[in-house]
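Novice: pasted the sequence and its predicted model underneath.
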Amino acid sequence: MRSICLTLPTNRHCPDTIAALGEEAAYAADHFDVDVHLLVLDSSAPEDRAAHAEALRRLAPHPRITAHHLDEDVQRDFLERVTARSGSAKPELLLDLMLPDGVSYGACTNRAFLVAAALGCESVHRRDSDSRYQSVDGDTVFPVHHELLSLGRRAADAEPGVTESDLADGPRERRVAMVGGSFVGELSVDIARIRDADPGVYHDVVSLWAPEDWTPERKRDLVEESFAGAGTEPFTADHSLLTVVDPMRVDMCNIAFHGETVGERVPLPPARDTIGSDYFLIHLVHDARLPGVLHNRHIVNYYTGERRTGPGFLAYQTRFAKFLLSMLYFHFVYDRMAEAGDTLLDEHGRARPAAVAALARESTGLDTAENVRRLDALDTAYRRLGGPYADFADLLAGRRERLLDEARGDMADFALLTEAWQGLVAAAKTTPPVRPPAASR
């Protein structure tokens, strides 16, 4: 019987989400031949962690579900043991990249990959705390249904479990590396108020994540489809497509990766305070022509209030600005990965970490003039909006050089972590996530 890791990284109050995650775990165990490790990686405040622990205690017992609630102290202890055993000459730096100060969307999922490896799980199935499941006629629509039908199977063998397939012959012999859906509801990036206030400014801002040399038409098309997910159409009936999945059609709140093919091979970029840094593997799967399944059990996206006022607003807009700056480097890597194609894989159809690390490291030599122009355009746009956006423009102006340096440094960190990843995974597989009581400090 295979084991899977259904994980929720969180830094906010979300006991209702945890209860729903428990229901998805039960669905997986009841409908598939799997043991489910339900993993909550908790970076929230003490009172919220207590509420999360209570939500986990209230889950109905199930013989094939094991819940793991790891706060940051426990995560740090696990990572200290893993990095020390990894063989790296820089264990302290790796620890900082795996559990940094500040928000890192890539690092929290990387921790899930390592804990899953420690638990003997074949796959990682990620959900987000600011999302919820759809339901039809009282039945909840769980994405894990499609994930477990296909993930890890030879693509040709997975065809009977999907609605349709458009795979060419070559990829049909590879294993399904990723299964994902998208979301319905609010935009995945919290900038709808910019769109509502001034559509022209919204276009100017969103188009900044395109390569600078794209035509106006391509940028306009990108703006129209960016961050919208699957729109607002509710789920009515299942549809799944076995394909090389378009990265624009899936979201990290609704995703599963096969460990041996992807998650145990290449980590996510550990950039601090940068939205979108956790989407890299979706691009890798696509560019390497690894099979995936795109399904329509979309999750409902919504926003909590803390990112829309005061310090939360400034912090979120900083993450968005850093996302725009990161694209100078990511577009370079994505273009080179698309050119590399099948050579991104080894003879067993698994991602090659050395190929990815080399491209990430090469990107750090790019001229930053394009990013200087991005910051200029963002400053102009936000000052046109006025109010808190103008205040953010003032903050941005005082941090320009630092932000430019951080964007480049984040890619160097990604290259280093990718080079060390195999050693970290191997060490994790011999390291229990929680020390036995007799071995506690």
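Specialist: Good, I have the coordinates.
Novice: for the rest of this, base every contact and every neighbour count on C-alpha atoms.
Specialist: Will do.
Novice: quick one, strands of the stretch 151-300 of the chain?
Specialist: Using DSSP state E, counting those that start in this stretch, the strands of the stretch 151-300 of the chain run over residues 164-165, 178-180, 183-185, 240-243, 254-258, 292-295, 299-301.
Novice: second one coming, line it up with the first:
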Amino acid sequence: MRRICLTLPTNRSCPETIEAIGQEAAYATAHFDVEAHLLILDSSDAATFAEHTRAVAALPDVPRVVVHHLDESAQRDFLRRVIARSEVAKPELMLDLMLPDRLSYGACTNRAFLIAGALGCESVHRRDSDSRYQSADGEPVFPVHHELMSLGRTAREAAHGVTESALDPRHDDKRVAMVGSSFVGELSVDIGEIQRMDPDVYYDVVSLWAPDHWSDAEKRALVDDSFRGAGSDTFERDHALLALVDPMRVDMCNISFHDVHERVPLPPATDTIGSDYFLIHLVHDAALPGVLHNRNIVNFYTGERRTDAGFLAYQTRFAKFFLSMLYFNHIYDRMAEAGDALLDEQGHVRASVIAGFARQSTGLDQAENVRRLDRLDAAYRKLGGRYADCADHLATHRDRLLDEARSDIEEFALLTEAWQPLMRAGKDIGPHLATGTPA
């Protein structure tokens, strides 16, 4: 029987999501020969954590479903033990990269990867607190169904459980490294207001994540395809495609990984949206098989983003996303050129190659990022109101944002080099994780 980790990182109230993901874990054990570890990594305040504790306690007792609800103190204790056992350099920095005091989408998922390994789980299945499941005939349609049909199997085996295959037969003996889908509902990035206010400004802003040298036509195509997920299509019947999955077709609220997450972590950048999407690109560029299914999750926005403080914080993360793309576009280009050479003889990703590409990117001229900030400033001032206020904020912190974008990549390279020792150490102390006894 294989173990899987169904994980929910959260820093906001989401008792309904906890109930729903508990149902998904129960579905997994009822339909597949698995032991499902439901891992809730909770960075909420004390009152919200208590609310979540009650939601966890209300989950029905289901055979082969094991629930772990960890606050940041418990997560930090686990990380300290893992880092100490791993004997990696700069242990305090490693702790900061794994559990920073600022929001990090990559770091919270990295903690899930590390804890899943310690629990003996061979795959990680991630959901988000601001999403919910679609339904058909009154029943929720859980993505874990397609994930467990294919994940970790050879492509040749997985071909029997999908609707169609677009995979070259030369990949048949590789194992399916990723199964995912997307979302329906609101844009994955909270910029719908910009689109309604001024479509031209929307184009100017969204096109900032393209490389400078792209043509207008290439940028237009990217803008048209960005942040929309699966649009508004509702689920009708299952469809699953075995392929080298296009990174634009899947979302981190609806994703699962096998093996690749144990080889390379996600960038631990703070206050940066999109920092958790790296492995989706890596799976594609390394020519690892994946499955794209259509059990899309429903995306919605929480009220916090509508407050003035929430708006400013989110737009700052959005700006840092654009700045990060100077480096990630370079890394993605190098990965695409390397292709199968990213894998070793056993079909595992070579982490040292990825770390090398990341380090190489930090030597890039920042002029392109200066131009990005200039264009974003002009766009936001044209919109006026709170967008102009945001432009003032970004202008005040311009040098810091430029420096952080570069240092974020340097730290990603450092963490990538330490990832294998950390993974081994986590597995060493795994049997003691549930009880908290010393390793």
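Specialist: That came in fine, so what should we check first? Only a predicted model underlies this, so the values are computations on that prediction, with no experimental measurement involved.
Novice: save the strands of the stretch 151-300 of the first structure as a markdown table, and put in distance to residue 55 of the first structure and mean neighbour count too.
Specialist: Listed next are the strands of the stretch 151-300 of the first structure as a markdown table, based on distance: least, CA to CA, whole Å; neighbours: other CA atoms under 10 Å:
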| stretch | distance to residue 55 of the first structure | mean neighbour count |
| --- | --- | --- |
| strand 164-165 | 38 | 16 |
| strand 178-180 | 26 | 31 |
| strand 183-185 | 25 | 25 |
| strand 240-243 | 32 | 22 |
| strand 254-258 | 21 | 25 |
| strand 292-295 | 29 | 27 |
| strand 299-301 | 21 | 23 |
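Novice: now render those as CSV, adding distance to residue 313 of the first structure.
Specialist: Below are the strands of the stretch 151-300 of the first structure laid out as CSV (distance: least, CA to CA, whole Å):
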stretch, distance to residue 313 of the first structure
strand 164-165, 43
strand 178-180, 29
strand 183-185, 20
strand 240-243, 37
strand 254-258, 25
strand 292-295, 33
strand 299-301, 18
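Novice: if you skip the residues just before and after it, what's nearest to residue 281 of the first structure?
Specialist: residue 268 (6.6 Å; CA to CA, 6 or more residues apart in numbering).
Novice: nearest to residue 129 of the first structure, out of the strands of the stretch 151-300 of the first structure?
Specialist: Checking the strands of the stretch 151-300 of the first structure against residue 129 of the first structure by CA to CA gives strand 299-301 as the closest, at 9.5 Å.
Novice: residue range for that closest one in the second structure?
Specialist: Mapped onto the second structure using TM-score structural alignment, strand 299-301 of the first structure spans residues 297-299.
Novice: what's in contact with that stretch?
Specialist: With contacts defined as CA atoms under 8 Å, 6 or more residues apart in numbering, stretch 297-299 of the second structure is touched by 130-134, 181-188, 253-254.
Novice: and stretch 336-353 of the first structure, by the same measure?
Specialist: Outside stretch 336-353 of the first structure, the residues that reach it (CA under 8 Å, 6+ apart) are 174-175, 260-262, 265-266, 284, 287-290, 355-356, 359, 418-419, 421.
Novice: now with 7 Å?
Specialist: 174, 261-262, 265-266, 287-289, 355, 418-419 (CA atoms under 7 Å, 6 or more residues apart in numbering).
Novice: so which of the residues you listed are in helices?
Specialist: If you go by DSSP state H, the contacts of stretch 336-353 of the first structure have 287, 355, 418-419 in helices.
Novice: may I see those organised as a markdown table, with distance to residue 366 of the first structure and neighbour count added?
Specialist: A markdown table is the format used below for these (distance: CA to CA, whole Å; neighbours: other CA atoms under 10 Å):
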| residue | distance to residue 366 of the first structure | neighbour count |
| --- | --- | --- |
| 287 | 21 | 24 |
| 355 | 18 | 16 |
| 418 | 20 | 25 |
| 419 | 20 | 21 |
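Novice: now flag whichever of those residues is closest to residue 308 of the first structure.
Specialist: Distance to residue 308 of the first structure across those (CA to CA) is lowest for residue 418, with 34.1 Å.
Novice: what do we get in the second structure for that closest one?
Specialist: By TM-score structural alignment, residue 418 of the first structure lines up with residue 416.
Novice: how about the contacts made by its match?
Specialist: Residue 416 of the second structure touches 264-265, 351, 355, counting by CA under 7 Å, 6+ apart.
Novice: center of the second structure - which residue?
Specialist: Compute the mean C-alpha point of the second structure, and by CA atoms, centre = their mean the closest residue is residue 276, 3.5 Å away.
Novice: any idea what it aligns with in the first structure?
Specialist: By TM-score structural alignment, residue 276 of the second structure lines up with residue 278.
Novice: which residue, other than its chain neighbours, is closest to that match?
Specialist: In space, residue 278 of the first structure is closest to residue 106, 4.3 Å off (CA to CA, 6+ apart).
Novice: again, but for residue 358 of the second structure
Specialist: If the residues on either side of it in the chain are set aside, residue 358 of the second structure comes closest to residue 413, at 5.7 Å by CA to CA, 6+ apart.
Novice: so that neighbour touches residue 359, yeah?
Specialist: Yes - using CA atoms under 7 Å, residue 413 of the second structure makes contact with residue 359 at a distance of 6.1 Å.
Novice: of these two, which one has the most company?
Specialist: residue 413 (26 against 20; other CA atoms under 10 Å).
Novice: for residue 188 of the second structure, see how far away that one is.
Specialist: According to CA to CA, to the nearest Å, residue 413 of the second structure stands 27 Å off from residue 188 of the second structure.
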